[in-house]
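Chemist: I need the structure of the sequence given here:
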Amino acid sequence: MEILFVIGFFLMLLLTGVSLLGVIAALIVATVLMFLGGLFALVIKLLPWLVLAVVGVWLYRAFTTPTGEEKLNRLKRKIRKLERNSWR
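Modeler: Predicted structure coming up:
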């Protein structure tokens, strides 16, 4: 269906006296504007899902990763273990 619109647009511009170069320029500009509009619409459409994914990851990390003190204790244990095994 879109190709019929493009052909009709092309023919109407030619019939109203616009040169072939003007028609091609109009088609290129229309294509670029439609492409950018489509990208913008896609971002708007996907935005709630992207926000939901960010919130999901934030909740997962908030409830499954250890707190700062537990991370510090874990790091200290690793360092002690490396020192016992004389890693230097």
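Chemist: going forward, measure contacts between C-alpha atoms and count neighbours the same way
Modeler: Noted.
Chemist: Can you show me the strands along the protein?
Modeler: Remark: no strands are assigned in the chain by DSSP state E.
Chemist: Point to the residue nearest the middle of it.
Modeler: Taking Cα atoms, centre = their mean as the criterion, Val43 is the residue nearest the geometric centre of the chain, at 7.0 Å.
Chemist: who's in contact with that one?
Modeler: Contact analysis of Val43 by Cα atoms under 8 Å, 6 or more residues apart in numbering lists nothing.
Chemist: this one next, for a side-by-side:
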Amino acid sequence: MLEFLFVVGFFVMLMVTGISLIGVLGALGALVIAAVVMLVGGLIVTAIKVLPWLLLAVAIVWLWCYWQQKPLRDYR
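Modeler: So this is what the prediction gives:
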């Protein structure tokens, strides 16, 4: 929500200071590109931050399945 308010405030300030509409649209285009880059970067950083917990969960499930195996019977 804060990012949206920043973009709206940025647009309003450009219009108040007398920047032309072409300049405003160029600035908004740059903001959209920057937002997409920050979104992708944030997703990558979040994945790296969560990776140890995901590996821990996989290890716990693997150990649980290993301990829950039934012994093999000899059917002769």
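Chemist: Would you mind finding the match for the residue nearest to the centre of the first structure in the second structure?
Modeler: Correspondence of Val43 of the first structure to the second structure, assessed by TM-score structural alignment: Ala47.
Chemist: Quick one: map Val32 of the second structure onto the first structure.
Modeler: Checking with TM-score structural alignment, Val32 of the second structure has Ile28 as its match.
Chemist: what's the burial count for its match?
Modeler: Counted by other Cα atoms under 10 Å, the residues lying close to Ile28 of the first structure total 12.
Chemist: Quickly note the distance from it to Phe10 of the first structure.
Modeler: 12 Å (Cα to Cα, to the nearest Å).
Chemist: Phe10 of the first structure and Gly22 touch, don't they?
Modeler: No: judged on Cα atoms under 8 Å, Phe10 of the first structure makes no contact with Gly22 at a distance of 10.0 Å.
Chemist: quick one, which of these two is more surrounded?
Modeler: Between Phe10 of the first structure and Gly22, Phe10 has the larger neighbour count (other Cα under 10 Å), namely 17 against 13.
Chemist: For the more buried one, give its distance to Leu36 of the first structure.
Modeler: From Phe10 of the first structure to Leu36 of the first structure the distance is 21 Å (Cα to Cα).
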